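A.B. asks: all I have is the shape, not the residue letters:
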């Protein structure tokens, strides 16, 4: 089997080709920009491919997304009609759980305000309620969201969750669909977004959503940048409706150096590292999925392009 790999940085693409080749010596791996015979390619492994890249391969069997989301694949307006395989695994889930727990606890224990006091040389204790008296809402209850919600519940938070379709998670009160969205938001003090990016969820972090939260709430976005309406967040911060935000994803990445998020005192910016997939881990997961798909025609991590995830 021949596989074409694409990442925006050619040096990273070559690294992935070498690692995949070591794991699957009976397969052939090429950078998508240096494929000698397009007709030989049966799989593409990609992160943020360019429109029209994959239509060059007439015998394509499947596309592998280097990540849990497939929105970057679906952005290709000339995408071949083949199955799309997501890349998920316990390592990636663990990393997201760590990130969410870290920043929920930071906001819960008022760490941004304490750090600001330190910078001013002020001794200013802040008393916060115990975790069971703090409601945390998790939007998106797939693999990553469900595990993050479970962990927050174990820590002791009053956890609520919202998803497109009904879900049951031990220790978490769940809501679903448009009918349950408002009730999910009401009283939520820390909102965590882990939704897939679809046309239905694009721009969901907007003024209407912020205004339903408890005044002074915090927002954590570790899903996709286009979920956020940037101007609405800035206005909500200015009004005090939102007290603080942690943002890991953005409309344009890397975040432009002149973007107001960088210097905003109430915003923590992280460079899309919440569940960053490293090449050794990702290669092992993808190698397993490629072999399974080649042998059986399917894998557990097959995405549904119609739903967008």
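C.D. replies: Received the coordinates, thanks. Model, not experiment: these values are computed from the prediction. Numbering: from 1, shown residues only.

A.B. asks: from here on, just use CA atoms for contacts and neighbour counts.
C.D. replies: Noted.

A.B. asks: which elements pack onto the helix or strand hosting residue 211?
C.D. replies: Per DSSP states H and E, residue 211 falls inside helix 207-212. In terms of contacts (3 or more C-alpha pairs under 8 Å, 6 or more residues apart in numbering; DSSP states H and E), helix 207-212 is packed against helix 177-185, helix 230-239.

A.B. asks: and with 10 Å instead?
C.D. replies: Using 3 or more C-alpha pairs under 10 Å, 6 or more residues apart in numbering; DSSP states H and E as the contact criterion, the elements in contact with helix 207-212 are helix 177-185, strand 217-221, helix 230-239.

A.B. asks: can you lay out these as a markdown table showing mean neighbour count?
C.D. replies: Putting those into a markdown table (neighbours: other C-alpha atoms under 10 Å) gives the following:
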| stretch | mean neighbour count |
| --- | --- |
| helix 177-185 | 16 |
| strand 217-221 | 25 |
| helix 230-239 | 17 |
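
A.B. asks: mind checking which of those is nearest residue 22?
C.D. replies: When the helices and strands packed on helix 207-212 are compared by C-alpha to C-alpha, strand 217-221 sits nearest residue 22, at 35.7 Å.

A.B. asks: roughly how far is the closest one from the heart of the chain?
C.D. replies: Chain-centre distance of strand 217-221: 14 Å, with C-alpha atoms, centre = their mean, to the nearest Å.

A.B. asks: next one: stretch 147-159
C.D. replies: Stretch 147-159 has its C-alpha centroid displaced from the chain centroid by 18 Å (C-alpha atoms, centre = their mean).

A.B. asks: give me the buried positions along that stretch.
C.D. replies: 147-153, 156-159 (16 or more other C-alpha atoms under 10 Å).

A.B. asks: state the number of residues packed around residue 128.
C.D. replies: 11 (other C-alpha atoms under 10 Å).

A.B. asks: re the thing from before, can you give me the buried ones in the helix holding residue 211?
C.D. replies: Within helix 207-212, the residues that count as buried by 16+ other C-alpha under 10 Å are 207, 209-210, 212.

A.B. asks: any chance of the residues you listed in CSV with distance to residue 225 as columns?
C.D. replies: Formatted as CSV, those follow (distance: C-alpha to C-alpha, whole Å):
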residue, distance to residue 225
207, 16
209, 16
210, 16
212, 21
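
A.B. asks: let's bring in a second one:
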């Protein structure tokens, strides 16, 4: 089995040994005749000259396996006719759970209220988690994991997705009930994918539905947020704070108003990362399935975009 490593060169030293350990029968290469490869492992940033990858020459490839959870950068590539699978990695999910629970707890407990200035503020007592409503937008693998973790801490958790697909132990609203979900979101966490239906979803109208003082945590996709509307909601005091890990332009330009706004915390797209040590077994399983003609895991629905 031969696979082409269509990823930035900086990733090779981590992925090559991980894949050799997880899939000893795999011959992983960074160059060669495209027609001689059974699979393509893809990560954004390839080709490194900034051009779009041409998948057409890989006529023997039975699978294109994304090494990232998001596939929005290639799902619309007209040359990509091979089956495309997104990454669902236990390590990535755990990283996202830790990021979201950490920032949700910080917001819930009001940690930033306790300035280290010698003033004794013991009149500020945070509520218990059971008194706080959290809404998770997007209840796929990552969103469901985050929702279950927060529910395990005692928060009143509601999920929302376009399909309304059930998540065990979590109340999930679907489709047309987005406004109802937003209306109860004292803490709103967005893990929605980047699709035509989600772009600009959080605009002036939808942000106005949040309870006054709500906190937004967005480690999903930057395209979800209308940036000027978010800043206006913060300036008006309707929104209490925004923790943003993803942006329409990355890296976030130094002059962008998010950096200096007191109501915004910027993190540099670090919420969750694919870790070769855990993801290699996922890739190996899908490569073996492709070679055996079996059903692939996490196959992307091109019409939905994820």
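C.D. replies: Arrived safely, thanks for sending. Note that this is a predicted model, so its numbers are computed, not measured.

A.B. asks: picking that back up, read off where the helix holding residue 211 of structure 1 ends up in structure 2.
C.D. replies: The aligned range for helix 207-212 of structure 1 in structure 2 is 204-209, by TM-score structural alignment.

A.B. asks: residues in contact with the counterpart of residue 163 of structure 1 in structure 2?
C.D. replies: Here residue 163 of structure 1 is matched to residue 161 in structure 2, going by TM-score structural alignment. Each residue near residue 161 of structure 2 by C-alpha atoms under 10 Å, 6 or more residues apart in numbering is listed here: 136-140, 143, 172-178, 181, 191-192.

A.B. asks: let's see 8 Å
C.D. replies: Applying C-alpha atoms under 8 Å, 6 or more residues apart in numbering to residue 161 of structure 2 gives the contacts 137-139, 172-175.

A.B. asks: and for residue 227 of structure 1?
C.D. replies: Residue 227 of structure 1 touches 197, 201-205, counting by C-alpha under 8 Å, 6+ apart.

A.B. asks: which members of those are classed as buried?
C.D. replies: The neighbour-count test (16+ other C-alpha under 10 Å) applied to the contacts of residue 227 of structure 1 identifies 197, 202-205 as buried.

A.B. asks: closest one to residue 248 of structure 1 among the helices and strands packed on helix 207-212 of structure 1?
C.D. replies: strand 217-221 (6.2 Å).

A.B. asks: what helices or strands is the closest one leaning on?
C.D. replies: Against strand 217-221 of structure 1 (3+ C-alpha pairs under 8 Å, 6+ apart) you get helix 90-108, strand 190-193, strand 242-247.

A.B. asks: of those, which is nearest residue 309 of structure 1?
C.D. replies: So among these, strand 190-193 is nearest, using C-alpha to C-alpha, at 15.2 Å.

A.B. asks: so the closest one matches what in structure 2?
C.D. replies: Taking TM-score structural alignment as the measure, structure 2 aligns residues 187-190 with strand 190-193 of structure 1.

A.B. asks: JSON lines for the helices and strands packed on helix 207-212 of structure 1, including distance to residue 62 of structure 1?
C.D. replies: Output for those, formatted as JSON lines (distance: least, C-alpha to C-alpha, whole Å):
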{"stretch": "helix 177-185", "distance to residue 62 of structure 1": "31"}
{"stretch": "strand 217-221", "distance to residue 62 of structure 1": "30"}
{"stretch": "helix 230-239", "distance to residue 62 of structure 1": "35"}
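
A.B. asks: so for residue 64 of structure 1, which of those sits nearest?
C.D. replies: Closest to residue 64 of structure 1 of these, according to C-alpha to C-alpha: strand 217-221, at 24.4 Å.

A.B. asks: not counting that closest one itself, show me its contacts.
C.D. replies: With contact meaning C-alpha under 8 Å, 6+ apart, strand 217-221 of structure 1 is reached by 100, 103-104, 107, 188-194, 228, 241-249.

A.B. asks: what sits closest to the residue most central in space within structure 2 if chain neighbours are left out?
C.D. replies: Against the mean C-alpha coordinate of structure 2, by C-alpha atoms, centre = their mean, the closest residue is residue 220 at 3.8 Å. Closest residue to residue 220 of structure 2 apart from its sequence neighbours, by C-alpha to C-alpha, 6 or more residues apart in numbering: residue 191 at 4.1 Å.

A.B. asks: can you check residue 28 of structure 1 too?
C.D. replies: residue 2 (4.6 Å).

A.B. asks: report how many residues lie close to that neighbour.
C.D. replies: Around residue 2 of structure 1 there are 18 residues (other C-alpha under 10 Å).

A.B. asks: how about the contacts made by it?
C.D. replies: Residues counted as contacts of residue 2 of structure 1 (C-alpha under 8 Å, 6+ apart) are 27-30, 40-43.

A.B. asks: and for residue 183 of structure 2?
C.D. replies: 209-211.

A.B. asks: reformat those as CSV; add distance to residue 125 of structure 2.
C.D. replies: Formatted as CSV, the contacts of residue 183 of structure 2 follow (distance: C-alpha to C-alpha, whole Å):
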residue, distance to residue 125 of structure 2
209, 26
210, 23
211, 20
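
A.B. asks: and which of those residues is nearest to residue 303 of structure 2?
C.D. replies: Among those, and counting by C-alpha to C-alpha, the member closest to residue 303 of structure 2 is residue 209, at 29.5 Å.

A.B. asks: distance-wise, check the closest one relative to residue 139 of structure 2.
C.D. replies: To residue 139 of structure 2, residue 209 of structure 2 is 20 Å away according to C-alpha to C-alpha, to the nearest Å.

A.B. asks: give me the neighbour count for the aligned partner of residue 243 of structure 1 in structure 2.
C.D. replies: Aligned against structure 2 by TM-score structural alignment, residue 243 of structure 1 finds its counterpart in residue 240. Neighbour count of residue 240 of structure 2, defined by other C-alpha under 10 Å: 20.

A.B. asks: ok, now which ones touch residue 240 of structure 2?
C.D. replies: By C-alpha under 8 Å, 6+ apart, the contact set of residue 240 of structure 2 is 212-215, 234, 263.

A.B. asks: one more time with 10 Å
C.D. replies: Neighbouring residues of residue 240 of structure 2 by C-alpha under 10 Å, 6+ apart: 107, 186-187, 211-216, 233-234, 263-264.
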